[in-house]
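S.K.: Model the following, please.
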Amino acid sequence: MAVPARVLALGAACLVALPPGAAGTALRPAATTPPHASPLAPIGPPRSVAHSGQDDVVALTAPPGALVPPGRPGAPTDRPSTVARAGRPGPNALAGRAGPAAPARLARSGRLAARSCAEPPLVWGNVPRTREYLEAITKCLEKSWSAHFARAGLAFEKPVVRFYEEPEQRVCGVRWPSSASAFYCTERGTLVFLLTGDWIEDRTDLYPLKVAAHEYGHHVQSLTGIRRHYEARIRADHAHHAELGRRYELQADCLSGVFIGSVWGSLSRSGDDWAAVVETTRATGDDDERRSHGKGANRAYWLKRGFTAVSPAACDTWKAAPSRVS
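M.R.: Here you go, the predicted model:
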């Protein structure tokens, strides 16, 4: 879950599970660079999620094989190229400067402005372009959220983005989260993406985009102080530790829906594509043994809620009934 100085592996709707035996493989990260504008491409559903207590990392997993969606359905619808350097103000420090009112200001900030986000192919001429795809999507996320923060009068700092061809033994100063293909290092404000695996290779659906938007949602939570408040509540209420963690994860699902809704008009996707990513998200819900991200029905509910409202105000999972965050 989200605990200071530890790694969080998120569930099916956000990250993707690594191929069997991949975890722990020591490899040099693909030269990392700051997020750049590029489109989206094929994706598949998440497989599983695992939480590993070590440093602040939030990871997700996705099941293989997702569909490709087409136009918007229904109404309303560490560090680039290097590891974070010591002394770099992380999102928690930024949240402190933003002040305790930041979460409320985000809630009152209105709709995320409609923007264009070109979704590039994940494969071009039989050559995988997963990195280019993710660079393009993270750039779109940066433009949308930075502009939204500016309008709301909130301080913004873009996250560091790192790419790996294979998982390393350690990342962000901690062990690579088990079975994680995408995650967020909270203390270093870093998004980490594995460029291989079922979650992104040979996909034609919106799942990879949804995963990237979910992880970026965790960055938004850190920048606005939501994560800080979440950690404080966990320390004060151990009995509801698991439920609080699900509220945190489901809010990131909702924020991913807000972003997708804001760029939907520019995506060459159909209602079937949207329905497909919703079902993929539903399939990545918690099972009887894992209760970290919420049941499939609730993950789908919060994703659709954000997509329809296109506003962070719709993502207040902290006041939702327990049945909506189970």
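S.K.: Only C-alpha atoms from now on, for both contacts and neighbour counts.
M.R.: OK.
S.K.: Isn't Ala59 up against Trp176?
M.R.: No. Ala59 sits out of contact with Trp176 when judged by C-alpha atoms under 8 Å, with a separation of 9.5 Å.
S.K.: between the two, which one's more packed in?
M.R.: Ala59 (36 against 27; other C-alpha atoms under 10 Å).
S.K.: Just confirm that one is within a strand.
M.R.: Yes. Assessed with DSSP: H, G, I helix; E, B strand; the rest coil, Ala59 lies in a strand.
S.K.: Run through the helices of this protein in chain order.
M.R.: 91-98, 102-107, 130-152, 207-223, 226-236, 241-263, 271-283, 296-309 (DSSP state H).
S.K.: Could you check the angle the last one makes with helix 207-223?
M.R.: For the pair helix 296-309 and helix 207-223, the angle between their directions (axes from the mean of the first three to the mean of the last three C-alpha atoms, to 10 degrees) equals 80 degrees.
S.K.: Would you do the same for the sequence below? I want to compare the two.
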Amino acid sequence: MRWQGGRQSSNVNDRRGMGGGGMAAGGGLGAVVLGLVYFLLTGDSSGLQNAAPGAQPSAESQAGAPTDAASDSMKAFVSTVLASTEDVWTEIFRQQGEAYQQPQLDLFTGRVQSACGQATAAVGPFYCPGDRKVYIDLDFYDQLRKDLGAPGDFAQAYVIAHEVGHHVQTLTGVSQQVNAASRRGGEAEANRLSVMQELQADCYAGVWANHSQQQHKWLEQGDVEEALNAATQIGDDALQKRSQGYVVPESFTHGTSAQRVQWFRTGFESGKAENCNTFESRI
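M.R.: Presented below is the predicted three-dimensional model:
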């Protein structure tokens, strides 16, 4: 992925270097995988501890961020990908006669306080509708590569684009409708709606990939396969099989590997957000 030299977003907040960094007690691959099963790449942040709408960053999270070359490069990468999502969704919203409101993206290490509550790195990247921010601990990308078998910069870009997809769902009211319907229904219905919401965010990530490629011509051979492999590795069935050795379909909240791949492809091949209505699809 030839991302170097692209416009960088001004909406990235570097909150790395917070006190008490590292994984929560019991961290490592086991905690990460278990967290991923229920939380990875999700717009539902209701499971965060100490939920407090409007919560402000702690003094610890204001500590100085790392300044080594690798950290600077990763921040530049994230900023460039986020800028591309801004450009793509601004144009898509403009074509619909609407204004796109850009999200913020906070980089953190170890743990972070959001408007949705406190989270640790073990939950993976997440989007909080309460403050309309994406949160990423960059160490997650090492887990994605080493432990989940999904290396590559375009796989990393897919993660960001998926979270921004949840922001789009908040702006369009989809997230609010899903939350309301989930409260009315039982656990099975809430899980079904969660799967549809996650698959739509995958589709939106594909829509972004289509438009960003048209704008930048930055994809290289194997990049799309990196994203598809990441979608495969973080399917509910793959994660459950890896973490507990068996699969419980009724507990799925994000969709199977095959579904996640198919919906990313749908968005990427069509480039049309209107093709991402997972809630009425039989796929």
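S.K.: Give me the TM-score for this pair.
M.R.: For these two chains in superposition, a TM-score of 0.68 is obtained (TM-score structural alignment, normalised by the length of structure 2); 218 aligned residues with a C-alpha RMSD of 3.1 Å.
S.K.: Translate Gly117 of structure 2 into the numbering of structure 1.
M.R.: Residue pairing (TM-score structural alignment): Gly117 of structure 2 is matched to Val174 of structure 1.
S.K.: Okay, that match and Cys185 of structure 1: tell me how far apart.
M.R.: From Val174 of structure 1 over to Cys185 of structure 1 the distance is 10 Å, taken as C-alpha to C-alpha, to the nearest Å.
S.K.: more neighbours, the two?
M.R.: Cys185 (29 against 18).
S.K.: so what's the more buried one up against?
M.R.: Going by C-alpha atoms under 8 Å, 6 or more residues apart in numbering, Cys185 of structure 1 touches 7, 55-58, 172, 191-192.
S.K.: coming back round to it: for Val174 and Cys185 of structure 1, list the residues in contact with both.
M.R.: Joint contacts of Val174 of structure 1 and Cys185 (C-alpha under 8 Å, 6+ apart) are 7, 55.
S.K.: Residues in contact with both of Ala59 and Trp176 of structure 1, list them for me.
M.R.: Going by C-alpha under 8 Å, 6+ apart, residues that sit against Ala59 of structure 1 and also against Trp176 are Val7.
S.K.: Between the contacts of Cys185 of structure 1, identify the one with the most neighbours.
M.R.: Highest count within the contacts of Cys185 of structure 1 by other C-alpha under 10 Å belongs to Val57, 37 neighbours.
S.K.: check contacts around the corresponding residue of structure 2 for it.
M.R.: In structure 2, the residue matched to Val57 of structure 1 (TM-score structural alignment) is Ser45. By C-alpha under 8 Å, 6+ apart, the contact set of Ser45 of structure 2 is 39, 116, 126-128.
S.K.: for Ile136 of structure 2, same thing?
M.R.: Ile136 of structure 2 touches 105-108, 124-126, counting by C-alpha under 8 Å, 6+ apart.
S.K.: Mind doing that once more with 6 Å?
M.R.: 107, 125 (C-alpha atoms under 6 Å, 6 or more residues apart in numbering).
S.K.: which position in structure 1 aligns with it?
M.R.: In structure 1, Ile136 of structure 2 lands on Phe193 (TM-score structural alignment).
S.K.: try Ser73 of structure 2
M.R.: So Ser73 of structure 2 corresponds to Arg129, using TM-score structural alignment.
S.K.: Its match: how many residues sit nearby?
M.R.: Arg129 of structure 1: 19 neighbours (other C-alpha under 10 Å).
S.K.: Would you mind confirming that it makes contact with Leu195?
M.R.: No. Counting by C-alpha atoms under 6 Å, Arg129 of structure 1 stays clear of Leu195, with 8.9 Å between them.
S.K.: Just give the number of residues close to Trp274 of structure 1.
M.R.: 25.
S.K.: same question but for His229 of structure 1, I mixed them up
M.R.: Neighbour tally, His229 of structure 1, other C-alpha under 10 Å: 15.
S.K.: can you pull the contacts of it?
M.R.: Neighbouring residues of His229 of structure 1 by C-alpha under 6 Å, 6+ apart: there are none.
S.K.: follow-up on the earlier one: ok, the nearest residue to the match of Gly117 of structure 2 once chain neighbours are set aside to Arg162 of structure 1 distance?
M.R.: Sequence neighbours aside, Asp55 is the residue nearest to Val174 of structure 1 in space, at 5.6 Å (criterion: C-alpha to C-alpha, 6 or more residues apart in numbering). Counting by C-alpha to C-alpha, the gap from Asp55 of structure 1 to Arg162 of structure 1 is 16 Å.
S.K.: can you check Arg305 of structure 1 too?
M.R.: Noted for Arg305 of structure 1: a distance of 30 Å to Arg162 of structure 1, by C-alpha to C-alpha.
S.K.: Which one's more surrounded, the two?
M.R.: Neighbours per residue (other C-alpha under 10 Å) separate Arg305 of structure 1 from Arg162, with Arg162 holding more: 27 against 23.
S.K.: Give the equivalent position in structure 2 for that one.
M.R.: Per TM-score structural alignment, Arg162 of structure 1 is aligned with Asp106.
S.K.: My guess is that match contacts Asn13. True?
M.R.: Yes. Between Asp106 of structure 2 and Asn13 there is a contact at 4.7 Å, judged by C-alpha under 6 Å.
S.K.: check contacts around the spatially most central residue of structure 2.
M.R.: Structure 2 has Glu163 as the residue nearest its centroid, 3.1 Å off, counting by C-alpha atoms, centre = their mean. Listed by C-alpha under 6 Å, 6+ apart, the contact set of Glu163 of structure 2 reads Tyr127.
S.K.: Any figure for the gap between the counterpart of it in structure 1 and Ala236 of structure 1?
M.R.: Matched by TM-score structural alignment, Glu163 of structure 2 corresponds to Glu215 in structure 1. Plainly put, Glu215 of structure 1 is 26 Å away from Ala236 of structure 1 if you go by C-alpha to C-alpha.
S.K.: The residue of structure 1 most remote from its centre and Pro91 of structure 1: what is the separation?
M.R.: Of all residues in structure 1, Gly125 has its C-alpha farthest from the mean position, at 28.6 Å, by C-alpha atoms, centre = their mean. Gly125 of structure 1 sits at a distance of 39 Å from Pro91 of structure 1 (criterion: C-alpha to C-alpha).
S.K.: can you check Tyr184 of structure 1 too?
M.R.: Distance, Tyr184 of structure 1 to Pro91 of structure 1, by C-alpha to C-alpha: 11 Å.
S.K.: which one of these two has more residues nearby?
M.R.: Tyr184 (33 against 27).
S.K.: Would you mind finding the match for the more buried one in structure 2?
M.R.: Aligned partner of Tyr184 of structure 1 by TM-score structural alignment: Tyr127.
S.K.: Thank you kindly, that will do.
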